[in-house]
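Asks: Mind looking at a prediction? Sequence and model below.
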Amino acid sequence: LATDAVAGIQDMGAAGLTCSTCETASRGGSGVEIDLAKVPKREPGMTAYEILLSESQERMLIIAKRGKENIVCETFAKWDVACAEIGRVTDDGMMRVRNNGSVAAEIPAKPLAEEAPLYEREATKPTAAWTDDTDLQNRIATQSTVDALNSLLADPTIASKNWVYRQYDHTVRTGTVVKPGSDAAVFYIREADKIVAATTDCNSLYCALEPREGGRIAVAEAARNLTCSGAHPLAVTDNLNFGNPYKPENFWQLREAVEGIAEACRAFGTPVVGGNVSLYNESPAGVVDPTPTVAMVGLIDNEKHVTTQWFKKEGDVIILAGSDGGTASGDSGYNTAGERGYSLGASRFLKVCFGKKIGPVPKLDLKLEIAVQSAVGNLIRLGLLRSAHDCSEGGLAVALAECCFNPDASLGAQIDLCSNGPANREEDASRKYAAATEQNRLLETCAILFNEAQSRIIVTCDPENAEQILSQLKYIPHARIGSVIKSELRISVKGENLGWPVAELHELWWNSIRRAVETDSEPIPSL
């Protein structure tokens, strides 16, 4: 691209040459003619049909400027990458395919690319897996919150992925700014002199229960992760993993998830610039949970704005910005928290501790989400924050623990959710406790710690900046909930003082996946 020899470029994904040629011609308002005899092939005797639809990986279609073809070929040769000149751009709007001297296909490019038939398949909404289970409420009321946090941090969905990323060189070409483990990867692109952040997100449990909401949340969480890293979200690519779309329930899930992604992308102004679809993911044991994974990239304006999720300094103030964790009035479905209305529906807490995959899914208010992200992003760019981390799987307790795991030196936190926290604003908490049953108190404790309400970000700052930050957050829900301390996570909630040694939490979180996949007889190497 730096040689100015390229007029256009597109990757070859679904349908291989067929899509890449007709789409580039259509967008350019031109035609294209290719010769399949010149296309590199993996085996002899391939038919024109097979060559056109082959989805061999790691291929790009490049439109070189006339007279600069040699520059393109020389560049590929320098990097020992194969290339071949297979055709030319025409001005007749046709996609023309030749093979061994004869015309194998000829069709207008624009209708093929942009006017393909749209199928309306049968779609049926599955029965919602929501229940009001009194026995489950009794079990939750006896669940140790200390043990619950331990179990959640050891869950592979939440646990550190270091066993995976340490097997690869994540510092290739020394452009890595933030190493793996924080909310987003941050890296420097020397050729463009830009700092870019990237993240991937999807909660398949949300998508199984309410795919439209799950799709919206996947986009919102990806944007939230970029915001917490100091970036402006720019664009999205997705990877849609679903079951057999000919089954009405599966097609309904696919359609709803895509609509949810589209709605959220429009709200954030993040176009979907590419993607991949993987269908028929099922076996005799059943279909996979819908997993529309969203990958999002963002731009960081200044190196000073790069922010990570970890607590930085003892004594710093901890503030929770965003939703208070309650559900909207009138919400139906599984609810464990009585008066305050916090829902544990679709939470990792229910899945990990009780094996339950039941809703309702947390509701996402896109206006609030954008307001929270805008406020936190502005604070980062003003240089007022030391850290920022979003709340997602596992809720507030898990997010606080993750903030403690600073790779340079672990820290702890003293958190008060009894008086001024957004999780509990009763004027006379002690009187409320006396009136409530012990079971309700325990249910509310679990719900406050582990509900997965959206639009929440934990930030820290120098105590001298706390009042200025609280003033900046006045238009969104927020609360000063604690301070950074040494070596222990302490949380006061519903009249109970809970505590976890950070070193023990980190050990569970850091080593869980390694223990699950390695054996003494055949350890899997890591870098």
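Replies: Yep, that arrived. Numbers count the residues shown, from 1 in each chain.
Asks: Every contact and neighbour count from this point should use C-alpha atoms.
Replies: Will do.
Asks: residues in contact with F349?
Replies: A148, L152, G394, F450, N451 (Cα atoms under 8 Å, 6 or more residues apart in numbering).
Asks: quick one: which of those has the most company?
Replies: N451 (32 neighbours; other Cα atoms under 10 Å).
Asks: got the buried residues for stretch 244-255?
Replies: For stretch 244-255, burial by neighbour count (16 or more other Cα atoms under 10 Å) applies to N244, P245, P248, E249, N250, F251, W252, Q253, L254.
Asks: that older thread, just put the contacts of F349 in TSV and tack on secondary structure and distance to R173.
Replies: Conversion of the contacts of F349 to TSV gives the following (DSSP: H, G, I helix; E, B strand; the rest coil; distance: Cα to Cα, whole Å):
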residue	secondary structure	distance to R173
A148	helix	41
L152	helix	35
G394	coil	35
F450	helix	40
N451	coil	41
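Asks: With distance to D91 and secondary structure as extra columns, can I get the buried residues of stretch 244-255 in JSON lines?
Replies: Formatted as JSON lines, the buried residues of stretch 244-255 follow (distance: Cα to Cα, whole Å; DSSP: H, G, I helix; E, B strand; the rest coil):
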{"residue": "N244", "distance to D91": "41", "secondary structure": "coil"}
{"residue": "P245", "distance to D91": "39", "secondary structure": "coil"}
{"residue": "P248", "distance to D91": "43", "secondary structure": "helix"}
{"residue": "E249", "distance to D91": "45", "secondary structure": "helix"}
{"residue": "N250", "distance to D91": "43", "secondary structure": "helix"}
{"residue": "F251", "distance to D91": "40", "secondary structure": "helix"}
{"residue": "W252", "distance to D91": "42", "secondary structure": "helix"}
{"residue": "Q253", "distance to D91": "42", "secondary structure": "helix"}
{"residue": "L254", "distance to D91": "38", "secondary structure": "helix"}
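Asks: try it against this one:
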Amino acid sequence: MEEVYKLYGLTKEEYESIVKRLGREPNHVELGILGALWSEHCSYKSSKRLLKLFPTQGEHVIQGPGENAGVVKLDDKVWLAFKIESHNHPSFIEPFHGAATGVGGIIRDVLSMGARPIALMDSLRFGLPLDSKTKHIVKGVVKGISHYGNSVGIPTVGGETFFEECYKTNPLVNAFCLGIIPAGRMFRARATKPGQLLFLIGSSTGRDGIHGAVMASGEFSEDTESKRPNVQVGDPYFEKKLIEALMRIIEEDLVVGIQDLGAAGLAGASSELANKSKMGVVLYLERVPLREEGMNPYEILLSESQERMLLVVERDKVQRLKELAKDFHLEGEVVGEMTDDGMFRAYFHGELVAELPVSLITEEAPVYERPSREPDYIKQVRSFKEEELEQKDIKDSLLKLLSSPNVCSKEWVYSQYDYQVGTNTVLVPGGDAAILRIKWVVSPEIKSEKLVALSCEGNGRMVFLNPYEGGKYVVAEALRNLACVGAQPLAITDCLNFGNPERPEVMWQLEMAIRGMADACKFFGVPVVSGNVSLYNETVEEKEIRNIYPTPILVAVGAIEGKRFVTHKFEEEGSLVFLIGDLKRSWGLGGSEYLKVVHGIVAGDVPAVDLKKEKLLHETLIKLIKEEIILSAHDVSTGGLMIALLECLFGTGLGLELNLYTEEALDRFFFSESPTRVVVSVEKDKEELLKNYVESVGLDWLYLGKVKGEPELIVKLYEEPILKENVEDLEKLWRDSLANML
């Protein structure tokens, strides 16, 4: 077979190891199975050794990595299942369907744990918004997410959207889903004994998505049109029927284990299920309900058609399952059974078309320790001398930042999502974190007295400049956002989006970022319970190689006791505004949006997070909110302090008078994105209470000014006015900029 293995995404060495293991050459179908399951997308062969650095255990953890989603305990009645995954490559090729099926896939990951999906979030990265191709991708992706989530009836309650040139041909579409489980009723992708049957339920199987896993594990070139058939096509209305059918199946106790069909289709789902069960599996492909005539065994096994689930069931439950499938207008058929010999076998009309050891498909995929080295650009960006920057007009800089696509309002995006369907959304998009109430729609007695908070964060630019410190920075910000609404963290799920790991510079970014994230998670005592790795986000065009910024995306899930929370917005005229946190270090402008937008530079080092002070700040915020000392809280992040203050004003009709006494350069004071800083507001009679408590725990405070009744921003430096602006004019610029660009 002269280099035929390349068609299946395998290397020569991988192919030779397969031949040696089998003692023969694999056939066309077997090569398809191994190519898909050994792909980077399915096997994590470049990252598996590094992922072991993450802490995965904790007092709330019920299920850590290794299943379709992580599960944590909220309280004695309710468990939470959640995960984030990428659908990056498909969303460049076919933005609408790529994004839509990303949402559908992550819903089924959570559903397969026996959970009812109740909330979605998304993290998006695109090229610059004035580029015509980028506009097409942005509109398609947002429309795809809104179409699927809105139609299936699950609210999209938060997320983030950033624009950088490096994502021009490799947009990132990361989708998160949260589901709820009655305590003790979690399912796994497991059979419990040989002879149990595999029941395929949901949509019929077509030719969409074949080669999807292999495609998602490769670099891009200018020719993407040929890959269009690799992108799946979803039907959210079918998914809604599948959700309700599976909830009924679980209520009636008809199922032993559940596995969703995602990458590598039926071949992937059945082999992974068999491996986790320490069993074998036999499939009868002629029984699979098809939507297209003439499909061959290869196509049936590797189709990634959407809205399908594989159930492990006892024989005496099959008839009832078929009745329920019919009731919900779904396909439902027994397509295989579990065996005790550890082999994967597939038959088609009596002919054996594939026979492989399950362990070869799953556990024996190669694990690489790829070479890594620090990129040359690191020394260059760190040689940047901030003191040599030309001083710019503060007002002009502020206006440029407010209209920057990374700072301005993302309402154009999230207003297309139904974020209140289901009536569980307590805090809508636009703040530091989303907040949900918990109620079980089937069993009204299953509800929680706690609120759930979700924060989604990623900062590829910071990780690009310093992957280790950038990894810490992202974790700290995700947890700080939870603290800003009063939530204690339960766990994290992550999606690691990086370039081509076969390039040593990219491998170094991946390794250092994971080490930074892992060190921060260990310090904060917050486990990583699920996630995804998306590599090969690279485009080769003629002589240009474009890798994305190293972009780890985190969703932190937290709980609010007693349902007491605050938002980021100022509430009362006359209330006092303070900055609290780690304020005595000299803050730089490294990696800031100000540096990029105003000076056209991406450079500097990442402000190192003092993890001890960061954790103190989180604990302090939670206590201040619980004891009703502060009225609002908002962390300083993209755009810096001045942007954070304005975000606290926008939508309130209020104004702010700042009275500053600082020797620091004003651009650094206003626009640095240094961590561990939060803007809080407090009633006048609680000012001393706030200051005393912040000092007592070893943190710093700085009085900034007072909230005004008129929508004016007045800034004084040593009593001298240096800026006076109408807040409504600033808000209009901030609110309209993205829509005007797109």
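Replies: Ah, there it is. Computed from a predicted model, the values in this text were never measured in an experiment.
Asks: Can you list the residue ranges for helices in the stretch 101-250 of the first structure?
Replies: Applying DSSP state H, counting those that start in this stretch to the stretch 101-250 of the first structure gives helices spanning 109-114, 134-141, 145-154, 162-165, 204-209, 211-228, 248-268.
Asks: from the ones you listed, which stretch is densest packed?
Replies: helix 211-228 (a mean of 29; mean count of other Cα atoms under 10 Å).
Asks: Which residue of the first structure lies farthest from its centroid?
Replies: The centre of the first structure is farthest from one residue, G101, which by Cα atoms, centre = their mean lies 48.8 Å away.
Asks: Translate that residue into the numbering of the second structure.
Replies: Mapped onto the second structure by TM-score structural alignment, G101 of the first structure lines up with G350.
Asks: Save the contacts of F349 of the first structure as TSV, and put in distance to A208 of the first structure too.
Replies: Formatted as TSV, the contacts of F349 of the first structure follow (distance: Cα to Cα, whole Å):
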residue	distance to A208 of the first structure
A148	23
L152	20
G394	17
F450	20
N451	18
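Asks: before we move on, back to that, redo the helices of the stretch 101-250 of the first structure as JSON lines? Include distance to R190 of the first structure.
Replies: Formatted as JSON lines, those follow (distance: least, Cα to Cα, whole Å):
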{"stretch": "helix 109-114", "distance to R190 of the first structure": "35"}
{"stretch": "helix 134-141", "distance to R190 of the first structure": "52"}
{"stretch": "helix 145-154", "distance to R190 of the first structure": "37"}
{"stretch": "helix 162-165", "distance to R190 of the first structure": "23"}
{"stretch": "helix 204-209", "distance to R190 of the first structure": "36"}
{"stretch": "helix 211-228", "distance to R190 of the first structure": "20"}
{"stretch": "helix 248-268", "distance to R190 of the first structure": "27"}
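Asks: right, and those helices - which one's nearest A197 of the first structure?
Replies: Across the helices of the stretch 101-250 of the first structure, the minimum distance to A197 of the first structure, taken as Cα to Cα, is reached by helix 211-228, at 6.4 Å.
Asks: mind listing what G640 of the second structure touches?
Replies: G640 of the second structure neighbours (Cα under 8 Å, 6+ apart): S592, F670, F671, S672, E673, S674.
Asks: thinking I457 of the first structure is in contact with D390, fair?
Replies: Yes - with contacts counted by Cα atoms under 8 Å, I457 of the first structure reaches D390, the gap being 4.3 Å.
Asks: So which of the two has more stuff around it?
Replies: Remark: of I457 of the first structure and D390, D390 carries more neighbours, 29 against 26, as counted by other Cα under 10 Å.
Asks: Excluding chain neighbours, what is closest to the equivalent of that one over in the second structure?
Replies: Aligning on TM-score structural alignment places D390 of the first structure opposite D635 in the second structure. Nearest in space to D635 of the second structure, with sequence neighbours left out and distances taken as Cα to Cα, 6 or more residues apart in numbering, is V678 at 4.2 Å.
Asks: re the thing from before, thought C484 was touching the match of D390 of the first structure, still the case?
Replies: Yes - between D635 of the second structure and C484 there is a contact at 7.0 Å, judged by Cα under 8 Å.
Asks: can you tell me how far G588 of the second structure sits from K612 of the second structure?
Replies: 20 Å (Cα to Cα, to the nearest Å).
Asks: hmm, I was thinking of I18 of the second structure
Replies: 49 Å.
Asks: who's more crowded, these two?
Replies: I18 (20 against 10).
Asks: most centrally placed residue in the first structure?
Replies: In the first structure, the centroid-proximal residue (Cα atoms, centre = their mean) is D201; its distance is 1.4 Å.
Asks: Residue in the second structure paired with that residue?
Replies: That one, D201 of the first structure, aligns with E457 by TM-score structural alignment.
Asks: list the contacts for that match?
Replies: E457 of the second structure touches S123, G159, E160, V474, V475, E477, A478, I553, L554, V555, counting by Cα under 8 Å, 6+ apart.
Asks: okay, now the first one: neighbour count?
Replies: Just to be clear, that refers to S123 of the second structure. 23.
Asks: The aligned residue in the first structure for V428 of the second structure: neighbouring residues, count only.
Replies: V428 of the second structure maps onto K179 of the first structure when the alignment is built from TM-score structural alignment. K179 of the first structure is flanked by 14 other residues according to other Cα under 10 Å.
Asks: P362 of the first structure versus A184 of the first structure, what's the distance?
Replies: Following Cα to Cα, the distance that separates A184 of the first structure from P362 of the first structure is 23 Å.
Asks: list residues touching both of D635 and C484 of the second structure?
Replies: D432, V678.
Asks: Hmm, P467 of the second structure is touching M507, no?
Replies: No - the pair P467 of the second structure / M507 is not scored as a contact, 10.9 Å apart, by Cα under 8 Å.
Asks: circling back: closest one of the contacts of F349 of the first structure to V32 of the first structure?
Replies: G394 (52.1 Å).
Asks: Which residues are in contact with the closest one?
Replies: G394 of the first structure neighbours (Cα under 8 Å, 6+ apart): L152, I158, S347, R348, F349, F450, N451, E452.
Asks: Mind telling me what the last one corresponds to in the second structure?
Replies: Which is E452 of the first structure. Using TM-score structural alignment, E452 of the first structure sits opposite E673 in the second structure.
Asks: The first one too?
Replies: Residue mapping for L152 of the first structure onto the second structure gives L401, with TM-score structural alignment as the criterion.
Asks: Where in the first structure does stretch 146-160 of the second structure fall?
Replies: Alignment note (TM-score structural alignment): stretch 146-160 of the second structure is unmatched in the first structure.
Asks: Pull out the buried positions in that stretch.
Replies: Applying 16+ other Cα under 10 Å to stretch 146-160 of the second structure flags 146-160 as buried.
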